[in-house]
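K.L.:
Compute the structure for the input listed below.
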Amino acid sequence: MAVNGERIAHSVVIASGGQRIAWECRSFDELAEAHFGLLAQLQVEVVIFGSGARIRFPRPAWLKPLMARRIGIETMDTAAACRTYNILAQEGRDVAAALLLEAAP
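P.N.:
The predicted model follows:
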């Protein structure tokens, strides 16, 4: 994956306000509520969660921090999440993309 021409090989959170944060997870199995707690700290209205090469939904318990802050979340594969983030950011929406990039098996 590339952002502004820079190749990124690790999971990352990108927000429309310009933030880019390394997301410390290498696989879907490593995800926990704390990963989504980080997302809840962002000042966004919706998070686009890119779950890797295929769609995998986060456990409901992981979403508690987002729900407490009334932040919506949409889940899709990472490629679709990138496209959706770009559209929403271009519309001026306060959005973040949490993109899971897993190493190829």
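K.L.:
Only C-alpha atoms from now on, for both contacts and neighbour counts.
P.N.:
Fine.
K.L.:
tally of neighbours for residue 79?
P.N.:
For residue 79, the count of nearby residues is 15 (other C-alpha atoms under 10 Å).
K.L.:
One more, so I can put them side by side:
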Amino acid sequence: MRLNEIAYDDSVPIDGYGPGFFRIGGEKVEGPVMVSPAGVTTWGGFSDTETIIDQVADLDVVFVGTGAEIAHLPTDFRTICEAAGIGVEPMASPAACRTYNILLSEGRRVAVALIPV
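P.N.:
Alright, predicted model coming up:
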């Protein structure tokens, strides 16, 4: 089996997560967070669509980690994001972290908004 080192270019990978925090680019970040090509920023949860709209430009998709379990996105949240031309994909936060890292390593244009487990 051939193993390759993953190169993330200028983007920041998610190194890990735990109760109430994420480890991103070697730094521990408490609470909800958004990671995009624009950088790492705190996120106010589903009522904070402005952060998502401000941080994303020309992206394929924004993964939304809904915590320990997958949950439906609030209708208002999804409607506002889609009206701004942003595709959002809900999944459990652990799955969102893994999916984000994989697509990021492939050079895809992705972002992730995460609620801690």
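K.L.:
distance of residue 104 of structure 2 from residue 35 of structure 2?
P.N.:
As for residue 104 of structure 2, its distance to residue 35 of structure 2 is 11 Å (criterion: C-alpha to C-alpha, to the nearest Å).
K.L.:
okay, those two: which has more neighbours?
P.N.:
Ranked by neighbour count (other C-alpha under 10 Å), residue 104 of structure 2 and residue 35 place residue 35 first, with 27 against 22.
K.L.:
for structure 1, which helix is longest?
P.N.:
helix 78-90 (DSSP state H).
K.L.:
which residues in structure 1 form helices?
P.N.:
Counting by DSSP H, the helices of structure 1 are 33-40, 64-68, 78-90.
K.L.:
List the contacts of the residue nearest the centre of structure 1.
P.N.:
Nearest to the mean C-alpha position of structure 1, by C-alpha atoms, centre = their mean, lies residue 98 at 1.0 Å. By C-alpha atoms under 8 Å, 6 or more residues apart in numbering, the contact set of residue 98 of structure 1 is 11, 12, 13, 14, 23, 39, 47, 48, 49, 50.
K.L.:
what residue of structure 2 takes the place of it?
P.N.:
Residue pairing (TM-score structural alignment): residue 98 of structure 1 is matched to residue 113 of structure 2.
K.L.:
Mind telling me what residue 65 of structure 2 corresponds to in structure 1?
P.N.:
So, by TM-score structural alignment, residue 65 of structure 2 is matched to residue 50.
K.L.:
do the same with residue 97 of structure 2
P.N.:
Under TM-score structural alignment, residue 97 of structure 2 pairs with residue 82 in structure 1.
K.L.:
and the gap between that match and residue 59 of structure 1?
P.N.:
Note on residue 82 of structure 1: its distance to residue 59 of structure 1, by C-alpha to C-alpha, is 21 Å.
K.L.:
These two: who's more crowded?
P.N.:
Using other C-alpha under 10 Å, the more surrounded residue of residue 82 of structure 1 and residue 59 is residue 82, with 20 against 11.
K.L.:
residue contacts, the more buried one?
P.N.:
Neighbour list for residue 82 of structure 1: 50, 97, 99 [criterion: C-alpha under 8 Å, 6+ apart].
K.L.:
With respect to residue 74 of structure 1, which of those residues is nearest?
P.N.:
Nearest to residue 74 of structure 1 among the contacts of residue 82 of structure 1: residue 50, at 8.6 Å, using C-alpha to C-alpha.
K.L.:
Determine the number of other residues adjacent to the closest residue to that closest one other than its chain neighbours.
P.N.:
Among residues not flanking residue 50 of structure 1 along the chain, residue 78 sits closest, at 3.8 Å (C-alpha to C-alpha, 6 or more residues apart in numbering). Counted by other C-alpha under 10 Å, the residues lying close to residue 78 of structure 1 total 23.
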